[in-house]
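S.K.: Fold the following, please.
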Amino acid sequence: MAEYSQPSFNISIEEEYQFIDPHSREMRGFATAQGLTLLHAQGQGEESGPAEESEHAAPRSNTPSGKSAPVAGTPICHDVKQARQELLRIRREMRELAASHDLKMMVAGAHPFSYWEREQEESPRYRALIEDTQFIARRLLAFGMYVHVGIDDRNLAIDVMNAMRYLLPHILCLANASPFWQGLDTGLASYRSVLLDALPRTGIPNAFRSLNAYLSYVDTLLRTNSIPDPEAIWWDIRPHSQQQDPSLPRTESGPNSQSKRPAPEQAALEIRVCDALPDIDDVLAVAALIQATVAWMVDLRHRNMSFRLYDRTLIAENKWRAVRYGLQGKLLDFGIEQEVPIRGLLHELLERVEPVLDRLNCREEVSHVHTIMQRGASSDQQRHVWRQSGEDGRAVVDFLVSQTEQSL
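M.R.: Below you'll find the model as predicted:
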């Protein structure tokens, strides 16, 4: 077998944040470079213009929805323990930013009841998205968590992406946090997934024979004016490049950290299937499981073993089950062609990744997956609060705000 260099498996995590009126519990959004813009709920309150720009304004990036939520991403971290410290720093900064505008910070896949028309945003990407998708993008309001795992070999990254598609529904069963939409119980664990899958170039991707096949696909979209750049491909998993945002200061927690200097770009896989999660322990558990799964698949590949590739339509069936039922449902085990309770499949996955946990220094974080399975995912917790409160969406918001802030 040919020698190979082990990928770094460095990790970075991005989250999207909501800003909440502490009295009405309505959601407020972050605008473009002008600073904070308060978005009024439809039929409630008065429309307000941009607030004075804050010197603490968070880094922002355009997501599939083009929405104005700030996206705060960690620098490239050596392990999830460093990522925890970075996320704590970012969440504290977001909380302070919200407080400076008399707002609260909240993390979840969707707001339980806010209902509003998007205000116009001047970014070229947002204008192009509206032109392309019309009403879908105008009404879309969903928040995610995105995990980047470093794989320096881009060909290997495509191989792992092909295999990893199978396990995306398993991950979503743990990382769902959007059961409500505009005041209604959707009956789903992740309504965010439904919203995003209405957009083009989302969901489970096809398998690619090689890196060249993927690059050819991207080139076709670019040449036909289907996308402005590869960032407009919003699959649940995609090849990507990790790069430190220059506006984010780096901490000295890593041996090679240099204050305020951007980390070099490196090839990575980005897993985008997860809802934004309020509990930071849940965030780190899911991120660590993703990292460990990637490392396990790389180990298989370098031992000349392969993970069977399944058709996208079959994986999409499992994704629908994850969207609908979360941890309370069953997924299809395509190897035996039977339904299996998701908790059993997750226990099996945990056994598979166990040999790589110490190498990645993430055993403690991955062990929290057992807590999520026993306690329920965020959508389960939100529904419990909703029922106990007499179906009061404000109580759900209070719970999510408290859970977001409890570890800070």
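
S.K.: rest of the way, CA atoms for contacts and neighbours
M.R.: Fine.

S.K.: Please, where are all the helices along the stretch 201-350 of the chain?
M.R.: In the stretch 201-350 of the chain, the segments counted as helices under DSSP state H, counting those that start in this stretch are 211-223, 280-302, 312-325, 342-353.

S.K.: In the chain, spot the strand with the most residues.
M.R.: Criterion DSSP state E: the longest strand present in the chain is strand 266-275.

S.K.: can you state the direction angle for that one and helix 312-325?
M.R.: For strand 266-275 against helix 312-325, the angle by axes from the mean of the first three to the mean of the last three C-alpha atoms, to 10 degrees is 50 degrees.

S.K.: Residues in contact with strand 266-275: which ones?
M.R.: 108-109, 143-154, 157, 161, 168, 171-172, 175-178, 190, 192-193, 203, 234-243, 290 (C-alpha atoms under 8 Å, 6 or more residues apart in numbering).

S.K.: ChimeraX command to pick out the buried ones of those?
M.R.: Remark: buried members of the contacts of strand 266-275, expressed as a ChimeraX selection using 16 or more other C-alpha atoms under 10 Å:
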select :108,109,143,144,145,146,147,148,149,150,151,152,154,157,161,168,171,172,175,176,177,178,190,192,193,203,234,235,236,237,238,239,240,241,242,243,290
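
S.K.: Take the contacts of strand 266-275 and keep only those in strands.
M.R.: With strands taken from DSSP E, the overlap with the contacts of strand 266-275 comprises 144-150, 203, 234-235, 237-242.

S.K.: now the other sequence, so there's something to compare against:
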Amino acid sequence: MTNGMSGEVPDDVGVPAHVPGGEFSVGVEEELMLVDDQDALMGAAAGPLVAAMSQSRPDAGVVTGEIYVDQVELNTPVCATAEDAWRALRELRALVGKNGGRVLAAGVHPTAPVGVADIAASPRYDRIIDEYAGLLRTPTAALQVHVGLPDERTAILAYRGLRNRLPLLRALAAGSPYWHGLDSGQATARAAIIRSYPRTTMPPLLRSWDDYVARTESLMRAAEASDHTYVWWEMRPRPLLGTLEVRVMDSVPSLTSVAALTALVQGIARRAVEAPDEHDLDDDVLAVNDHRASRYGLDTRVVDVDQHLRPMREIAGRVVAEARAVLAPDRIDAPLDALDATLAGETEPNRQRRVVAAGGMPALLADLVARTGDLEG
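M.R.: From the prediction side, this is the model:
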């Protein structure tokens, strides 16, 4: 199989088998926006910069370009803990800075205009551009966390547990209230944009690996997609990596927050295998939960796994405690401390609105760039 456009999907197209991906190891893909000295997107001028800093060092991580020319993606190596991922990302962010790059972490650049952005050239991107057309209105940036699973059974158990809690992860990472210079009214405008893309939905309820294979192959045929990587659920199995890839979160400025969210994904996955949920949220209910998380962030109520409506902050407190309980015996729960502070304090969308109220949009851009550039924060 290839990643390029296929005019016709062959009859034998399929999903590869799950390869062993480790015992709850983690890896992070962090999308960052490259900005000029006025904190605006660099556009085509970023191309040579991305090319100069691109590297592949399996022991230290990988720096690559993205579909948007003025974005860079930082990829950690396979890590045992969230703290290991934090150290790898700190080095990768530092590498970008050494090459002269200024980066901004947010789900959407707050002032990017409406219109087709500068797109990198590749057969894969050409297919995406053709399919998305005018939906590609502005760059979006995500924090994507992979968790390694040893086999198909544990992968599906972890999938079920993480799926039920994706709106919570959405709310905790929400940090893109502004788009095109305006307040979108959302906690994450990125979520609204992503929902307009084909096959980019909340992941469906699956009860077995065979369910995943059948569902994915049906989508591939319908979309005439050449391989399974063109199915962009907000969490998806990555069979050839042996991981689940959580894609629901906005890119966040603070490395401490990145580590906290990574640890939470790792903890939820481990607990889901050790103590599986008794119930699964219906697809329609999960979609409503996700909309409320996207609109209101932590300041809403959603249906919990026991089918009761509860405040998101209450659910978050319990889920963080559950993750801590499974990570603490291995002494890898410390990054979760940052989430306790998040739940007790001001949300990122409200912080951004406060900054804009006090100093306007230039102040917000400067604040996001400064926090993204803080390699200890």
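
S.K.: Superposed, what's their TM-score?
M.R.: The TM-score (TM-score structural alignment, normalised by the length of structure 2) is 0.86; 348 aligned residues with a C-alpha RMSD of 2.2 Å.

S.K.: thinking again about what came up before, may I see the helices of the stretch 201-350 of structure 1 organised as TSV, with distance to residue 98 of structure 1 added?
M.R.: Formatted as TSV, those follow (distance: least, C-alpha to C-alpha, whole Å):
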stretch	distance to residue 98 of structure 1
helix 211-223	38
helix 280-302	18
helix 312-325	31
helix 342-353	37
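
S.K.: Contact partners for the residue most central in space within structure 1?
M.R.: The residue lying closest to the centre of structure 1 (C-alpha atoms, centre = their mean) is residue 145, at 2.0 Å. Residues in contact with residue 145 of structure 1, defined by C-alpha under 8 Å, 6+ apart, are 13, 14, 15, 16, 272, 273, 274, 275, 276, 277.

S.K.: What are the contacting residues of stretch 97-109 of structure 1?
M.R.: Outside of stretch 97-109 of structure 1, the residues within contact range by C-alpha under 8 Å, 6+ apart are 16-22, 54, 56-57, 94-95, 142-144, 176-178, 190, 192, 275-278, 397, 400-401, 404-405.

S.K.: List the buried residues in it.
M.R.: 97, 98, 103, 104, 105, 106, 107, 108, 109.

S.K.: Can you say which two of these are spatially most distant?
M.R.: Greatest spacing in these, by C-alpha to C-alpha: 97 and 109 (20.4 Å).

S.K.: sorry, back to before: the buried residues of stretch 97-109 of structure 1 in helices, which ones?
M.R.: 97, 98 (DSSP state H).

S.K.: Can you tell me which of the buried residues of stretch 97-109 of structure 1 lies closest to residue 345 of structure 1?
M.R.: Using C-alpha to C-alpha, the buried residues of stretch 97-109 of structure 1 come closest to residue 345 of structure 1 at residue 109, 23.8 Å.

S.K.: can you tell me how far that closest one sits from residue 275 of structure 1?
M.R.: Going from residue 109 of structure 1 to residue 275 of structure 1 by C-alpha to C-alpha, to the nearest Å gives 5 Å.

S.K.: Please pull up the equivalent of residue 215 of structure 1 in structure 2.
M.R.: Under the alignment (TM-score structural alignment), residue 215 of structure 1 maps onto residue 213 of structure 2.

S.K.: Name the helix or strand for the aligned partner of residue 372 of structure 1 in structure 2, please.
M.R.: Counting by TM-score structural alignment, residue 372 of structure 1 corresponds to residue 342 in structure 2. Per DSSP states H and E: residue 342 of structure 2 is located in helix 337-344.

S.K.: which other helices and strands contact the helix or strand following that helix?
M.R.: Sequence-wise, the next helix or strand downstream of helix 337-344 of structure 2 (DSSP H and E) is helix 348-373. Identification of packing neighbours for helix 348-373 of structure 2 by 3 or more C-alpha pairs under 8 Å, 6 or more residues apart in numbering; DSSP states H and E yields strand 102-104.

S.K.: repeat that with 10 Å
M.R.: Where contact means 3 or more C-alpha pairs under 10 Å, 6 or more residues apart in numbering; DSSP states H and E, helix 348-373 of structure 2 is packed against strand 26-35, helix 82-98, strand 102-104, helix 166-173, strand 178-179, strand 182-183, helix 255-274.

S.K.: any idea how far the match of residue 215 of structure 1 lies from residue 178 of structure 2?
M.R.: Distance of residue 213 of structure 2 to residue 178 of structure 2, computed by C-alpha to C-alpha: 38 Å.

S.K.: Look at these two and report which has more neighbours.
M.R.: Shown here are residue 213 of structure 2 and residue 178; by other C-alpha atoms under 10 Å, residue 178 has more neighbours (26 against 17).

S.K.: now for that one: what does it line up with in structure 1?
M.R.: Aligned against structure 1 by TM-score structural alignment, residue 178 of structure 2 finds its counterpart in residue 180.
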